[in-house]
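Participant: Okay, structure incoming, though there's no sequence with it:
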């Protein structure tokens, strides 16, 4: 992971450095700012330094928690930590929900192959894959508004990440947490669930048709144990590959989801950084996103050996 992060950080820095002029917004202001102001801002953003020197200053600063200067004088490191805590709630819950629903759909589809239940699950999965995240999020907001109006109180929150909201009792806090997380989590997990369930169904069907599963049936094991202990456990390994590879997609979709539901998480930080041409904010976001994706793949690699006894990592 360390050499991959170094290579990724250098490529990100080069691409972002050549993507545009960070001072373009200031230069187009009317009336334009004095040349002294532009020069001072260029020095602050290290634009007067060669590209490799700027990269080294940024990279070496990361080891002491300095993510570089911001146009709007924000502490990028502290802001990333705060926003990451907000986004990880949505990401973790969305991935877990999508994975559990995909596993359940895979088992039903594989065990009841070509039945009416399998056809319905396949149709729903394709429908979920076809729905853009922003469209689904908007429809969920409309549905939530109607539900709240029918109930006469706010059960589901259509905007905000819960920051600053208080509840008087533990039960009210639970309802508040559910109300805030429900809509964004569903919007984020639906498309991933559809994709993963299709892969999981095929993998489980292959596993159930293998020789060792036929042997398990011949030994008199119950069908439930054959499917869950032998077939499902083996089929989860290729499914984890798809989940790990889809981490980047879910991370990108979380930006859209947070924007629609007005969460002040990593997605909002990225959008604001792009709009303000805040180069080091965008670089910090990309660095954290790259690290998250690599951690997903690392966890998947470790779980391979846990799920499949034929795989062992040795020196």
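Facilitator: The structure has been received and is ready for your questions. Source: prediction; values computed, not measured.

Participant: CA only for contacts and neighbour counts going forward, please
Facilitator: Will do.

Participant: From start to finish, how long is stretch 17-32 in a straight line?
Facilitator: End-to-end distance for stretch 17-32, by CA to CA, to the nearest Å: 23 Å.

Participant: Just the buried residues of it, please?
Facilitator: Of all the residues in stretch 17-32, those buried under the rule 16 or more other CA atoms under 10 Å are 17, 22-23.

Participant: mind listing which of those residues are in helices?
Facilitator: residue 17 (DSSP state H).

Participant: Check which helices and strands the helix or strand hosting residue 134 sits against.
Facilitator: Assigned by DSSP states H and E, residue 134 falls within helix 133-151. If contacts are counted by 3 or more CA pairs under 8 Å, 6 or more residues apart in numbering; DSSP states H and E, helix 133-151 sits against helix 170-208, helix 247-260.

Participant: Comparison target, given below:
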């Protein structure tokens, strides 16, 4: 298993590099100019210097190589310096000074980070600021979706063709069919406009310091979490139901019942463990997908996360920001594919990768 994991990690590097190259080439071919948002009052010679400072006048392969160096060499140095200097867990380590910021007071060599063309700030600093909002909403939606989907799938399979099973099938089909860009506005019209129960704008500056502020935080999270959790619940519950039905008809289940084991032990121990083998794979592989759904959901509910940041960067033709965010999404896909394969081998003793 260890050899397989190392091999997959090594093979993921050229995969991610190829994805980054494809994204870079597509963005190079896209219409638009990053300097289009500069006010018309700025003189042309100043615009030319700004283009030169952003590296827009350089050949495409030079821009791509600089982005690779900044992303894979300079940004890790910044992260290590942060861990040893300001983080709570690793501040006891000796301070490191791998990264040297460029500036008028710096003499000699310095390191230039990935800079956003739109905000003129380091891309990773903006991503780190936005990431907690996305992780909070997406993580809560995924936990809620999994916790709801598993019991529904188990009970639907055990009570096949019952009223509960048919109702669950109907609801999951709705979850499969309705996209987030329809579900979000529908919930806003129903719960915010008509009933006035929930706020339709997610306040990312809200601070929880009392019971009332905690209640408000729960209220403003309900709708975006519901939108993201609906599709997750629908997919996982259907996989759970199908896997349970497949295992309930196996010979070992009849043998366990013939030995006098209780129905709860047969279903919740023997059948459930074998049924979870393909479902765990689906759960792991759906994590990158829910981040994709969060892009639309964050725009609808004004969640100040990385999904909304990606949409803003696309409209502004901010190449470094778009490349960094898409690379993060690609990294999540590769990572959770690896996690799914490893979990599959752990749960099923018959699977051997080495």
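Facilitator: It's in. Owing to the predicted nature of the structure, the values given are computational and were not obtained by experimental measurement.

Participant: just to revisit the earlier point, could the helices and strands packed on helix 133-151 of structure 1 go into TSV alongside mean neighbour count and distance to residue 126 of structure 1?
Facilitator: Shown next, in TSV, are those (neighbours: other CA atoms under 10 Å; distance: least, CA to CA, whole Å):
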stretch	mean neighbour count	distance to residue 126 of structure 1
helix 170-208	21	6
helix 247-260	21	17
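
Participant: Adding distance to residue 38 of structure 1, write those helices out as TSV.
Facilitator: As requested, these are exported to TSV (distance: least, CA to CA, whole Å):
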stretch	distance to residue 38 of structure 1
helix 170-208	41
helix 247-260	32
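
Participant: Out of these, which is closest to residue 81 of structure 1?
Facilitator: helix 247-260 (16.2 Å; CA to CA).

Participant: with structure 2 superposed, average distance for the closest one?
Facilitator: On superposition with structure 2, the mean distance recorded for helix 247-260 of structure 1 (mean CA distance after the TM-score superposition for structure 1) is 1.5 Å.

Participant: circling back to that earlier point, looking at the helices and strands packed on helix 133-151 of structure 1, which is closest to residue 233 of structure 1?
Facilitator: From these, taking CA to CA, the stretch that ends up closest is helix 170-208, at 8.9 Å.

Participant: right, so of the helices and strands packed on helix 133-151 of structure 1, which gets closest to residue 36 of structure 1?
Facilitator: When those are compared (using CA to CA), the closest one is helix 247-260, at 36.5 Å.

Participant: starting at the chain centroid, how far to the next helix or strand after the closest one?
Facilitator: Using DSSP H and E, the helix or strand that directly follows helix 247-260 of structure 1 along the chain is helix 266-275. Offset of helix 266-275 of structure 1 from its chain centre (CA atoms, centre = their mean, to the nearest Å): 15 Å.

Participant: Which residues in helix 266-275 of structure 1 does the neighbour count mark as buried?
Facilitator: Those would be 266-271, 273, for helix 266-275 of structure 1 by 16+ other CA under 10 Å.

Participant: Structure 2: matching residues for that helix?
Facilitator: Aligned by TM-score structural alignment, helix 266-275 of structure 1 falls on residues 306-315 of structure 2.

Participant: That stretch: average distance to aligned residues in structure 1?
Facilitator: Stretch 306-315 of structure 2, aligned to structure 1 and superposed, deviates on average by 1.0 Å (mean CA distance after the TM-score superposition for structure 1).

Participant: which residues of the stretch 51-200 of structure 2 fall in helices?
Facilitator: Along the stretch 51-200 of structure 2, counting by DSSP state H, counting those that start in this stretch, helices occupy 60-69, 75-85, 123-158, 163-177, 180-187.

Participant: So which of those helices is nearest residue 246 of structure 2?
Facilitator: Ranking those by proximity to residue 246 of structure 2 (CA to CA) places helix 123-158 first, at 9.2 Å.

Participant: now that closest one: which residue numbers in structure 1?
Facilitator: Helix 123-158 of structure 2 maps onto residues 76-111 of structure 1, going by TM-score structural alignment.

Participant: just how off-centre is the matching stretch within its chain?
Facilitator: That offset, for stretch 76-111 of structure 1, works out to 7 Å (CA atoms, centre = their mean).

Participant: average offset between it and structure 2?
Facilitator: Mean for stretch 76-111 of structure 1 is 1.1 Å (mean CA distance after the TM-score superposition for structure 1).

Participant: about what we covered before: just the helices of the stretch 51-200 of structure 2: most buried one?
Facilitator: When you average the neighbours per residue for each of these (mean count of other CA atoms under 10 Å), helix 123-158 leads with a mean of 19.

Participant: Skipping its backbone neighbours, what lies nearest the spatially most central residue of structure 2 in space?
Facilitator: Centre of structure 2 computed as the mean C-alpha position; nearest residue by CA atoms, centre = their mean is residue 291, 3.4 Å away. In this structure, residue 291 of structure 2 finds its nearest non-sequential neighbour in residue 138, 6.8 Å apart by CA to CA, 6 or more residues apart in numbering.

Participant: where's that neighbour relative to residue 189 of structure 2, distance?
Facilitator: Look at residue 138 of structure 2 and residue 189 of structure 2: by CA to CA, they are 22 Å apart.

Participant: Same check on residue 353 of structure 2?
Facilitator: Taking CA to CA, one finds residue 353 of structure 2 at 51 Å from residue 189 of structure 2.

Participant: ok, now residue 226 of structure 2?
Facilitator: 14 Å.

Participant: just to revisit the earlier point, could you dump the buried residues of helix 266-275 of structure 1 into a markdown table and include distance to residue 240 of structure 1?
Facilitator: What follows is the buried residues of helix 266-275 of structure 1, written out as a markdown table (distance: CA to CA, whole Å):
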| residue | distance to residue 240 of structure 1 |
| --- | --- |
| 266 | 25 |
| 267 | 25 |
| 268 | 29 |
| 269 | 29 |
| 270 | 28 |
| 271 | 30 |
| 273 | 33 |
